[in-house]
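Enquirer: Below: sequence and its predicted model.
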Amino acid sequence: MVKIEDIQHYGKEHLETVAAAANTLQGGFQAIASAYGEYAKKSFEDGKAFVEQLAGVKSLDKAIEVQTEYAKSAYETFVAESQKIAGLYGDLAKQSYKPFEGLVAKFNPAAAR
């Protein structure tokens, strides 16, 4: 027979699990937003420096060289930041499901093995 206390305990446990997952999501989204902000700021500063450098160029060859260096640098930065942000999304997904592992194990003993 199921007791009221058991139901209340389960409800409290479930609520705590949901709160923990929400806190994890909040922190994860903050980290992702911060990473996007830092990348946007760096990209803007790099673009500004490129335009300033390009404005001081006296020859076509030097202009092409400056543009090539900027394109290469911008691509490398994009790839690195994309991998960093993808890693943050992966970490967020893993961390957000951790609080629920205990509940799943409780109802599915095969999952605990």
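Expert: Arrived safely.
Enquirer: going forward, measure contacts between C-alpha atoms and count neighbours the same way
Expert: Will do.
Enquirer: middle-most residue in the protein, spatially?
Expert: Leu88 (3.0 Å; Cα atoms, centre = their mean).
Enquirer: Distance of the nearest residue to that residue once chain neighbours are set aside relative to Gly90?
Expert: Nearest-residue entry for Leu88: Ile32, 6.3 Å, with adjacent residues in sequence omitted and distances by Cα to Cα, 6 or more residues apart in numbering. Distance, Ile32 to Gly90, using Cα to Cα, to the nearest Å: 11 Å.
Enquirer: Which neighbouring elements make contact with the helix or strand where Leu103 lies?
Expert: Using DSSP states H and E, Leu103 falls within helix 60-107. Helix 60-107 is packed against helix 4-55, with contacts defined by 3 or more Cα pairs under 8 Å, 6 or more residues apart in numbering; DSSP states H and E.
Enquirer: Could you list every helix and strand that the helix it packs on packs against?
Expert: helix 60-107.
Enquirer: Okay, one more to line up with it:
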Amino acid sequence: MVKVEDIQQYGKEQFETVVASATTLQNGIQAIASAYGDYTKKSFEDTKSMVEKLSGVKSLDKAIEVQTEFAKSAYETFVAESQKIAGLYTDLAKQTFKPFEGLVSKFTPAASN
């Protein structure tokens, strides 16, 4: 026989799980937004620096060298930041669903060995 207290407890556990997951989601999204902001700021500063260097060159060879260095640096930064942000998304997915593992384990039969 199902007791009212059991139903209330189950509802409370579900609510707490959703709140924990939402809190984790919020924190993860803030971390991702911060990472995007940091990358954007760095990219803008690097571009500004390149334009300053480029405006001071006197020859075409030097201009090509400055542009090539900038392109290489921008690509390396892009790859590194993309990997960092992808890692944040992966962590976010894992951490957001972690609170639900306890609820799922209650309703799934244990694997027999």
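Expert: Structure received. Remember, it's a predicted structure, so these values are computed and weren't measured experimentally.
Enquirer: Who has more neighbours out of Ile32 and Gly90 of structure 1?
Expert: Ile32 (18 against 13; other Cα atoms under 10 Å).
Enquirer: residue contacts, that one?
Expert: Ile85, Leu88, Tyr89 (Cα atoms under 8 Å, 6 or more residues apart in numbering).
Enquirer: got it, and Leu54 of structure 1?
Expert: Counted by Cα under 8 Å, 6+ apart, Leu54 of structure 1 has contacts Ala63, Val66, Gln67.
Enquirer: which residue packs closest to the second one, ignoring adjacent ones?
Expert: Right, the one you point to is Val66 of structure 1. Val66 of structure 1's closest residue in space is Leu54 (Cα to Cα, 6+ apart), at 6.7 Å.
Enquirer: how close does that neighbour sit to Tyr70 of structure 1?
Expert: The gap separating Leu54 of structure 1 from Tyr70 of structure 1 is 10 Å, by Cα to Cα.
Enquirer: quick one: common contacting residues for these two?
Expert: If you check Leu54 of structure 1 and Tyr70 against Cα under 8 Å, 6+ apart, no residue is contacted by both.
Enquirer: Just name the closest of the contacts of Leu54 of structure 1 to Ala111 of structure 1, please.
Expert: Closest to Ala111 of structure 1 out of the contacts of Leu54 of structure 1 is Gln67 (55.2 Å), distances taken as Cα to Cα.
Enquirer: dump the residue contacts of the equivalent of that closest one over in structure 2.
Expert: Using TM-score structural alignment, the partner of Gln67 of structure 1 in structure 2 is Gln67. Residues in contact with Gln67 of structure 2 (Cα under 8 Å, 6+ apart) are Met50, Leu54.
Enquirer: Include distance to Pro99 of structure 1 when you put the contacts of Ile32 of structure 1 into TSV, please.
Expert: TSV is the format used below for the contacts of Ile32 of structure 1 (distance: Cα to Cα, whole Å):
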residue	distance to Pro99 of structure 1
Ile85	23
Leu88	18
Tyr89	17
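Enquirer: now, among these, which is nearest to Gly37 of structure 1?
Expert: Nearest to Gly37 of structure 1 out of those is Ile85 (Cα to Cα; 11.1 Å).
Enquirer: Mind putting the contacts of Leu54 of structure 1 into a markdown table with distance to Arg113 of structure 1?
Expert: As requested, the contacts of Leu54 of structure 1 are arranged in a markdown table below (distance: Cα to Cα, whole Å):
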| residue | distance to Arg113 of structure 1 |
| --- | --- |
| Ala63 | 63 |
| Val66 | 58 |
| Gln67 | 57 |
